[in-house]
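**Student:** predicted model and sequence below, questions to follow.
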Amino acid sequence: MKPFDVYPLINVTPVKAAGSKIWDDQGTEYLDLYGGHAVISIGHSHPHYTKRIKEQLDNIAFYSNSVQIPIQKELATKLGEISGYADYDIFLCNSGAEANENALKLASFETGKKGFISFSKGFHGRTAGAVALTDNPKIIAPFNEHDHVHILPFNKLDKVEKQLAKGDIAGIIVEGIQGVGGIVVPNQEFLLGLSKLAKQYGAKLILDEVQSGYARTGRFFAHQWVEDLKPDLITVAKGMGNGFPIGGVLISPEFKASHGLLGTTFGGNHLACAAALAVLEVIEEENLIEAASRNGEVLMKELSAIEGVTEVRGKGLMIGFDLAVEAAPVRSALIHEHKIFTGSSGGKHTIRLLPPLNIETKALTLFIQKLKAVLTTNKVH
């Protein structure tokens, strides 16, 4: 037996990591500016993180949600304090796709409707409901096609209201910042308009903060750049566990829980909660929200000044930039010649940066130098 071949693999085998650095099986050191799709929020092998997990392993790593698990309440309290959503509840699960699935289900239960609105270039996961709302026909099987899903133009409110007026929409799901779609920041008026229209037509607004949450954008959630916006449901994962699988749905007080409404075997287990608590503690202790905002502002400014960079988008340390040339050979040169991990996103010309939030300034300076060097070679012109 072998792994099912569904991933285009980079010819690098990481065996060790610390902070923003990775070492492969040959002992070669790399700079990580991608964090495994925004998962590594507080750096690889952070001492407090590893200590928290080891201590939890020495006590109890797992039992099902059929018993009292006090660390779940501890995590919920801490997340509420740091995020500004102390009055919300949380349902804990294992991934971003699962978080979105449960948010969709809650919206449908609450409204009694089955229709949903999502947006062009949006990505919400690969499970049955989440993938149906994702704007990528290549990953949607016939089984996942639904006539009650409506993928509408991004940043356009008129189409949204027209669909809502039909009366069959349970919810609207939108990313705080589109990640896979190319690091596209929604207009403030668009997000506020979605919230207003959802309330007007009895639908629920779901903010997918799976990639854009957890201090990445210089706010705890990306939608918090917009004043007075409070979604009905917020989904989280990726940076929540710094590599340990955990996700969740933040649920506004208007939703009423009942036994059996939602469920999961592994979600919210002791070890996952210990990892997630460690992340929040490091974010708070190291002031990583402010650090992401400060470093992101500097990095975006420096990127904008590079010849060959045509556009820079994002907030904090969630950054996408377009090149005058195709991005693939640039990324290849960065990783194979200069030992720097970056990501792809959106079209053929976009590079995505999602480094650890506590990355060193000198590492970002090094990246700028190496990017300039790559863009001036004949290999990418």
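**Tutor:** Looks like it came in fine. Numbering: from 1, shown residues only.
**Student:** when you work out contacts or count neighbours from here on, use the C-alpha atoms and nothing else.
**Tutor:** Fine.
**Student:** element containing residue 76, please.
**Tutor:** Assessed by DSSP states H and E, residue 76 sits inside helix 70-83.
**Student:** who are the packing partners of that helix?
**Tutor:** Other helices and strands packing on helix 70-83, by 3 or more C-alpha pairs under 8 Å, 6 or more residues apart in numbering; DSSP states H and E, are helix 270-285.
**Student:** hmm, try it at 10 Å
**Tutor:** strand 89-93, strand 247-251, helix 270-285 (3 or more C-alpha pairs under 10 Å, 6 or more residues apart in numbering; DSSP states H and E).
**Student:** please identify the most buried of the ones you listed.
**Tutor:** Comparing the helices and strands packed on helix 70-83 by mean neighbour count (mean count of other C-alpha atoms under 10 Å), strand 247-251 ranks first with a mean of 27.
**Student:** so it versus helix 70-83, what angle?
**Tutor:** If you take axes from the mean of the first three to the mean of the last three C-alpha atoms, to 10 degrees, strand 247-251 sits at 60 degrees to helix 70-83.
**Student:** the inter-axis angle of strand 247-251 versus strand 89-93?
**Tutor:** 160 degrees.
**Student:** my guess is residue 297 contacts residue 314. True?
**Tutor:** Yes: using C-alpha atoms under 10 Å, residue 297 is in contact with residue 314, at 9.5 Å.
**Student:** and those two? which has more neighbours close in?
**Tutor:** A side-by-side neighbour count of residue 297 and residue 314, using other C-alpha atoms under 10 Å, places residue 314 first with 25 against 17.
**Student:** okay, one more to line up with it:
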Amino acid sequence: MYAKVYGETTCGINGEQIIVEVDISNGLPSFDIVGLPDTSVKESRERVRAALKNSGLIFPMTRITVNLAPADLKKDGSGLDLPIAVGILVSSGVLQQEQVDDTIFVGELALDGTIRQIAGVLPMILHARDIGRKNIVIPAGNCAEGRLVDGIDVLIPASLLELVEHLRGEKVLDVLDKEAICAAATSVYDVDFAEVRGQQVVKRALEIAAAGGHNILMVGSPGSGKTMLARRLPTILPPLTEAEALEVTKIYSIAGLLQRQERVMLERPFRSPHHTISSSALIGGGSVPRPGEVTLSHHGVLFLDEFPEFSRTALEVLRQPLEDGYVTISRVQASLTFPANFIMCTAQNPCPCGYLGDKKRECSCKQFEIGR
């Protein structure tokens, strides 16, 4: 028996609809997943089997074939567990096809049938709304992201059994209430630019950089306040608009950095990677490209402390995002473009020891070290 269920995955910073086709036929018991799945998707077989059994639902002991379309798109993550399980239930007759036609299912299944939180739910909801879907089922742990999107009904069942009861009409789930994005009203930073005393020249330079979106380099001896000033640069930037806040939240949702209690990113990002960072971690990468530090700094500040200590390769890859405001990453599996419109703030010592030109402490570096 054939069934078709809709799921979602992420491609870059956007959602992508996945058609989960399930066919149950006579033959020796087997469970095959095709359609370019990665390891985490292949492991869905064991999670789905255990979740169905432990939820008191029947797992058919026949030949099960699951196809994830489009077949040329690499599927990663565990968010396809739920649509695969629902597809098996429809194909085995527990649910009817018309009960799932207007709904998209997203979520990871635990072995006891509970639905676990996943990364990247916000862009999935936005894409589901844009293609005209009426309902989407997401994990309860992602409810904060579900509140941000109007125009689509969001359901948050706690378990697979609760979802089945809802689809059968035995127990109706409440639609998640919406919450308006108001970036300007509740944005609170842990630090404040007004806390800085003195340093009038540097403060004026940071104000100009913030006003014009310029990059800035600070040179000074250790303890002069370079890092302290850099951390306060985002606090004098204009508040995020609703569109910017939603875009930044999408990026952090995909990266798995959106905290459960956080509804939306209201503060401008501040990223400060260590100087040992690789070029792939800085710019983004992986077999299926993921956002790097330059994308996580989008609409915010990328702070590079000890600037001369970064590798030349890492610094060279910053050229394109600084000029274009985006970065394109090409891999065998995919070629994706990520936004990267940020202010780069860098800091360095004037010499290896840091005291060249200091009035109180003598520099101990040799001339060739200073020149290098």
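**Tutor:** Noted; the coordinates are in hand. Note that the structure is a prediction, hence the values are computed from the model and not measured.
**Student:** can you give me the TM-score here?
**Tutor:** Their TM-score after superposition, calculated using TM-score structural alignment, normalised by the length of the second structure, is reported as 0.27; 168 aligned residues with a C-alpha RMSD of 7.0 Å.
**Student:** so residue 10 of the second structure makes contact with residue 16?
**Tutor:** Yes: the pair residue 10 of the second structure / residue 16 is scored as a contact, 5.6 Å apart, by C-alpha under 10 Å.
**Student:** more neighbours, these two?
**Tutor:** residue 10 (23 against 19).
**Student:** now that one: which helix or strand?
**Tutor:** Per DSSP H and E: strand 2-11 holds residue 10 of the second structure.
**Student:** over to residue 331 of the first structure?
**Tutor:** Secondary structure (DSSP H and E) places residue 331 of the first structure in helix 327-336.
**Student:** show me what that helix is packed against.
**Tutor:** Using 3+ C-alpha pairs under 10 Å, 6+ apart: helix 327-336 of the first structure touches strand 29-32, strand 340-341, strand 343-344, strand 350-353, helix 361-375.
**Student:** okay, the angle between that helix and helix 361-375?
**Tutor:** Using the same axes, to 10 degrees: helix 327-336 of the first structure against helix 361-375 is 130 degrees.
**Student:** buried residues, helix 327-336 of the first structure. List them.
**Tutor:** Neighbour-count burial for helix 327-336 of the first structure flags 327-328, 330-335 (criterion: 16 or more other C-alpha atoms under 10 Å).
**Student:** can I get those residues in a markdown table with distance to residue 248 of the first structure?
**Tutor:** Listed next are the buried residues of helix 327-336 of the first structure as a markdown table, based on distance: C-alpha to C-alpha, whole Å:
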| residue | distance to residue 248 of the first structure |
| --- | --- |
| 327 | 33 |
| 328 | 33 |
| 330 | 36 |
| 331 | 32 |
| 332 | 34 |
| 333 | 37 |
| 334 | 34 |
| 335 | 33 |
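**Student:** for residue 15 of the first structure, state which of those is nearest.
**Tutor:** residue 335 (16.1 Å; C-alpha to C-alpha).
**Student:** how near is that closest one to residue 36 of the first structure?
**Tutor:** Distance from residue 335 of the first structure to residue 36 of the first structure, counting by C-alpha to C-alpha, to the nearest Å: 14 Å.
**Student:** same deal with residue 48 of the first structure?
**Tutor:** Residue 48 of the first structure is 20 Å from residue 36 of the first structure, by C-alpha to C-alpha.
**Student:** these two: who's more crowded?
**Tutor:** Between residue 48 of the first structure and residue 36, counted using other C-alpha under 10 Å, the more crowded position is residue 36 (19 against 15).
**Student:** before we move on, which element is the more buried one in?
**Tutor:** helix 35-38.
**Student:** now the helix or strand following that helix against helix 270-285, angle please.
**Tutor:** Next helix or strand after helix 35-38 of the first structure toward the C-terminus (DSSP H and E): helix 47-59. With the same axes, to 10 degrees as the basis, helix 47-59 of the first structure and helix 270-285 are set at 150 degrees to each other.
**Student:** pipe the helices and strands packed on helix 70-83 of the first structure into CSV and attach distance to residue 169 of the first structure per row.
**Tutor:** Below are these laid out as CSV (distance: least, C-alpha to C-alpha, whole Å):
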stretch, distance to residue 169 of the first structure
strand 89-93, 23
strand 247-251, 19
helix 270-285, 33
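**Student:** out of these, which is closest to residue 52 of the first structure?
**Tutor:** In terms of C-alpha to C-alpha, the element of those nearest to residue 52 of the first structure is helix 270-285, at 6.2 Å.
**Student:** what's downstream of that closest one, the next helix or strand?
**Tutor:** Immediately after helix 270-285 of the first structure, counting by DSSP H and E, sits helix 288-304.
**Student:** for that following helix, buried residues please.
**Tutor:** Of all the residues in helix 288-304 of the first structure, those buried under the rule 16+ other C-alpha under 10 Å are 288-293, 295-297, 299-300, 303-304.
**Student:** follow-up on the earlier one: dump the helices and strands packed on helix 327-336 of the first structure into a markdown table; add mean neighbour count and distance to residue 319 of the first structure as well.
**Tutor:** Formatted as a markdown table, these follow (neighbours: other C-alpha atoms under 10 Å; distance: least, C-alpha to C-alpha, whole Å):
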| stretch | mean neighbour count | distance to residue 319 of the first structure |
| --- | --- | --- |
| strand 29-32 | 22 | 14 |
| strand 340-341 | 23 | 14 |
| strand 343-344 | 21 | 10 |
| strand 350-353 | 25 | 5 |
| helix 361-375 | 16 | 13 |
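**Student:** show me the one of these that comes nearest residue 322 of the first structure.
**Tutor:** Of all those, strand 350-353 comes closest under C-alpha to C-alpha, at 4.4 Å.
**Student:** by contact count, what packs against that closest one?
**Tutor:** helix 35-38, strand 309-315, strand 318-323, helix 327-336, strand 343-344.
**Student:** now those in JSON lines, with distance to residue 14 of the first structure?
**Tutor:** Listed next are these as JSON lines, based on distance: least, C-alpha to C-alpha, whole Å:
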{"stretch": "helix 35-38", "distance to residue 14 of the first structure": "12"}
{"stretch": "strand 309-315", "distance to residue 14 of the first structure": "28"}
{"stretch": "strand 318-323", "distance to residue 14 of the first structure": "23"}
{"stretch": "helix 327-336", "distance to residue 14 of the first structure": "13"}
{"stretch": "strand 343-344", "distance to residue 14 of the first structure": "16"}
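**Student:** for the second structure, longest strand please?
**Tutor:** strand 14-25 (DSSP state E).
**Student:** please, which helix or strand holds residue 106 of the first structure?
**Tutor:** Take DSSP H and E as the rule and residue 106 of the first structure turns out to sit in helix 96-111.
**Student:** what helices or strands is the helix or strand following that helix leaning on?
**Tutor:** Remark: after helix 96-111 of the first structure, the chain's next helix or strand is strand 115-119, criterion DSSP H and E. Contact here means 3+ C-alpha pairs under 10 Å, 6+ apart; on that basis strand 115-119 of the first structure packs against helix 96-111, strand 149-152, helix 157-164, strand 169-175, strand 204-208.
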